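Asker: take this sequence and fold it.
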Amino acid sequence: MSAAGKIVLENADLRMELRRLGATLARLDLRLADGSWRNVVLGSASEADYLGPNIYLGMTVGRFANRIGGARFVLDGTAHEVDANEGPNQLHGGTQGFHSRVWEIAGQGSDWVEFSLCSPDGDQGFPGELEVSARYELFPGGAKVAYRATTSAPTVVNLTNHAYFNLDGEASGNTDDHYLQVRASRYTPNHDDGIPTGEIRDVTGSAMDFRGWRHLGSARVAAEAEAVTRRGGFDHNFVVDGSGMREHCRLMGSRGLTLTVISDQPGLQVYCGDHFDGTQVGTSGTGYVRRAGVALETQAFPDAPNQPHFPSTVLRPGQTYRATTCWVLGESSPVVEEARPRRRG
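Answerer: Below you'll find the model as predicted:
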């Protein structure tokens, strides 16, 4: 580990660079069939750049990932006001959320590292002292992150890694020519500020139906026509079918790489990076253009503390919060290529 807090893990297939700041996935390089390496996640050029407003590139976000409407919630009859950092709402745990903290290293091996963090009672307005760990690990063909947390008092918890993927390469431009498939029959529509309306809606016949392969550029145009977008793109929570560890989605780049995301979480937030404007300088020194990467955030539903019919995010003393996500990477197989849609013209 360098003074800058970098940790590098490597096996025959993958090389992963992590940072203590934000328990961050800064690079994920896949070894291609020709022996070359390709980085498929976005990252900042320097550690200082990670501390800019609303960056979150590959960072661990919490204590509550995604949004809490009105930056408040009621738990066991007590109202809690939390830090509002997106208008009147809270996003990703507040201004000084977990992404902004330097995590400790609790343990490390040749293909894994575990970070730890103590979040005090009242941190960003959340009740209870929270002890958190994030364990990253490589395995043949993939990587995973496993989060755990315990609390001293009843609280709400929702943790995720906020990696943006570009399977054509970290500095290759936008992801409009990627294809996405999401294992979700329903999603949660948003108000204009990104807070869910509370409805859980069937995707059938809508622009939100990703159960078959969808070309992201074409899907965005359809979503704009149906007026279901924010900032002209996707930023929505999908209700993933099934339970337990299961496939959430597949992403396919235009140059032959595939990513399969497997998790035990109930939701998947798909955000296509419409805020990038060329000013955020990436790992390679290139400015990130609009839609430079796709965030596939496995997590609980946004605003769950205020939506009693959403899966609960309450954690109580004596319980252990767990959330695990696997990223499986590879070059397209004949089966995947056969399923790949053919564009006309």
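Asker: make it CA atoms for all contacts and neighbour counts henceforth
Answerer: Noted.
Asker: what ranges do the helices span in the stretch 51-200 of the chain?
Answerer: Assigned by DSSP state H, counting those that start in this stretch, the helices in the stretch 51-200 of the chain number zero.
Asker: Gly282: what's it in contact with?
Answerer: Shown in contact with Gly282 (C-alpha atoms under 8 Å, 6 or more residues apart in numbering): 42-45, 170-171, 288.
Asker: just among these, which is most surrounded?
Answerer: Highest neighbour count within the contacts of Gly282, by other C-alpha atoms under 10 Å: Gly43, with 30 neighbours.
Asker: ok, the contacts of Gly282 vs Ala339, which is closest?
Answerer: Glu170 (25.1 Å; C-alpha to C-alpha).
Asker: surely Lys144 touches Tyr136?
Answerer: Yes - at 5.7 Å, Lys144 counts as touching Tyr136 under the criterion of C-alpha atoms under 8 Å.
Asker: one more, please, to line up against the first structure:
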Amino acid sequence: MKREVVLAGIIALVVSSCNTKPASELTQSGLDPKNFQTEIKKEPVALYTLKNENGMEVCITNFGGRIVSIMVPDMHGEMKDVVLGFDNINSYQNVPSDFGAAIGRYANRIKDAKMTIDSKDIQLLPNNFGHCLHGGPEGWQYKVYTAKPISDTQIAMIMQSPDNDMNFPGNVTATVTYTLTEDNAIDIQYEATTDQTTVINMTNHSYFNLSGDATKEITSDILYINADSYTPVDATYMTTGEILPVADTPMDFSKLKMIGEDIDKFDFEQLKNGNGYDHNWVLNTAGDITKLAARVTSPASGISVEVYTDEPGIQVYTGNFLDGTAKGKKGIMYKKRTGICLETQHYPDSPNKPQWPSVLLKPGETYKSHCIYKFTAEKP
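Answerer: Below is the predicted model of the structure:
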């Protein structure tokens, strides 16, 4: 098995040389691939570049399957990097963050880090107010995926997660396939299989700043969410099990609204509990990938990102806990609310809420999830 893993890594690096920029050449976003070339626990890590015929560029590292940069044109045709991240692998290793990561095994929170599968009680590893968040303290965002470049516009990231990984049962093989399309979309397809019944809920955790200037807050951006209800949380960010209407509350983005319009109205308990927006919305799309789930637009750049998904929910997080201590690309210290996350998902704590769509994956089944981030720019 070890020999197969080593060979897979060698093959991945050889193939990737045809699809990534040489180590001596900076990416369009200004990244130096040499700053990502290393080994972590004897597994090779690198930076991979996808580029389409329109000149859009997406840089991804196989450490955590992370999107590091996204270069798209603004309203004037100027290319802007619209996600937060680091310019070197050391920061990704040493500064705790979920920037751009392919999250697994379970995106979002599992209450009290406990669940029951087939009448067996399972104690997971807590890492957030006693809950298990994003797969636990060493979720997949802190592990090395095996990179499989497919073409100049497509790459697969493969995770071999052993039985009892962060106390989750089952040997799981998961694949995240990133495709950069010719209409300036990042198409992300997730698949996973297991040899024991387990839970899977994967997502992407990119922090978008569509102005292209990560010193600016995203509170002036315009947000739309195709949802009439959401799942409220308690003071530990854990879903209560309720599904409540957004109508006549600050949670209503069913019509275009500036993100910052209501964000600090902490007399509304949910905003106080979330320190802003950090909630799951129940989408109206009924799993139809062709229907718009959410959209964010930066008036400053004219850049929009549209989200399409076959998932039932989307977690919208407005960077409320960025505190200016993380030094990102271009030396920028990422401050509060300088990024927005749009995490397509099953609802938080679904393993403990049987009334919600199931996240169980059984042997012989294949978990599948699909998300598209499509970028456009309004003309001035």
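Asker: how alike are these chains, TM-score-wise?
Answerer: Overall, the chain-to-chain superposition scores 0.93 on the TM-score scale (TM-score structural alignment, normalised by the length of the first structure); 333 aligned residues with a C-alpha RMSD of 1.5 Å.
Asker: have a look at Lys144 and Tyr136 of the first structure and say which one is more surrounded.
Answerer: Comparing Lys144 of the first structure with Tyr136 by neighbour count (other C-alpha under 10 Å), the higher total belongs to Tyr136, at 25 against 18.
Asker: dump the residue contacts of the residue in the second structure that the more buried one lines up against.
Answerer: Aligning on TM-score structural alignment places Tyr136 of the first structure opposite Tyr178 in the second structure. By C-alpha under 8 Å, 6+ apart, Tyr178 of the second structure lies in contact with 154-156, 186-189.
Asker: what do you get for Asn174 of the first structure?
Answerer: Per C-alpha under 8 Å, 6+ apart, neighbours of Asn174 of the first structure: 166, 289-293.
Asker: show the subsequent helix or strand relative to the lengthiest helix in the second structure.
Answerer: If you go by DSSP state H, the second structure has its longest helix at helix 2-16. Next along the chain after helix 2-16 of the second structure, taking DSSP states H and E as the criterion, comes strand 38-40.
Asker: list the helices and strands the helix or strand just after that next one packs on?
Answerer: Of the helices and strands lying after strand 38-40 of the second structure in sequence (DSSP H and E), the nearest is strand 43-45. Strand 43-45 of the second structure sits against helix 2-16, strand 38-40, with contacts defined as 3 or more C-alpha pairs under 8 Å, 6 or more residues apart in numbering; DSSP states H and E.
Asker: what does the last one contact?
Answerer: Contacts with strand 38-40 of the second structure, where a contact means C-alpha under 8 Å, 6+ apart, come from 44-46, 144.
Asker: which among these end up buried?
Answerer: 44-46, 144 (16 or more other C-alpha atoms under 10 Å).
Asker: can you give me the end-to-end span of stretch 215-224 of the second structure?
Answerer: Chord length of stretch 215-224 of the second structure, first to last residue, is 23 Å (C-alpha to C-alpha, to the nearest Å).
Asker: next: stretch 196-213 of the first structure.
Answerer: Using C-alpha to C-alpha, one end of stretch 196-213 of the first structure lies 25 Å from the other.
Asker: so that stretch corresponds to what in the second structure?
Answerer: Using TM-score structural alignment, stretch 196-213 of the first structure corresponds to residues 239-256 of the second structure.
Asker: list of residues touching the matching stretch?
Answerer: Stretch 239-256 of the second structure has contacts (C-alpha under 8 Å, 6+ apart) with 222-234, 262-263, 265, 268, 348-349, 353.
Asker: give me the buried subset of the contacts of Asn174 of the first structure.
Answerer: Among those, those scoring as buried are 166, 289-293 (criterion: 16+ other C-alpha under 10 Å).
Asker: for these, which one is nearest Leu268 of the first structure?
Answerer: Closest to Leu268 of the first structure, out of all of these and judged by C-alpha to C-alpha, is Gly293, at 15.7 Å.
Asker: who touches the equivalent of that closest one over in the second structure in this structure?
Answerer: Alignment note (TM-score structural alignment): Gly293 of the first structure maps to Gly339 of the second structure. Listed by C-alpha under 8 Å, 6+ apart, the contact set of Gly339 of the second structure reads 83-84, 207-209, 214, 217-218, 318-319.
Asker: try Thr177 of the second structure
Answerer: Contacts of Thr177 of the second structure by C-alpha under 8 Å, 6+ apart are 154-157, 187-190.
Asker: same check, this time on Val336 of the first structure
Answerer: By C-alpha under 8 Å, 6+ apart, no residues touch Val336 of the first structure.
Asker: just the element for it, please.
Answerer: Judged by DSSP H and E, Val336 of the first structure forms part of helix 334-339.
Asker: got it, and Val228 of the first structure?
Answerer: Using DSSP H and E, Val228 of the first structure sits within no helix or strand.
Asker: for it, grab the count of nearby residues.
Answerer: Neighbour count for Val228 of the first structure, taken as other C-alpha under 10 Å: 21.
Asker: which ones are touching it?
Answerer: By C-alpha under 8 Å, 6+ apart, the residues touching Val228 of the first structure are Pro189.
Asker: mind checking what it lines up with in the second structure?
Answerer: Under TM-score structural alignment, Val228 of the first structure pairs with Gln270 in the second structure.
Asker: from memory Glu81 of the first structure sits against Gly125, does it?
Answerer: Yes - look at Glu81 of the first structure against Gly125 with C-alpha under 8 Å: they come within range, at 5.8 Å.
Asker: now Tyr334 of the second structure: how far from Asn209 of the second structure?
Answerer: In this view, Tyr334 of the second structure and Asn209 of the second structure are 11 Å apart by C-alpha to C-alpha.
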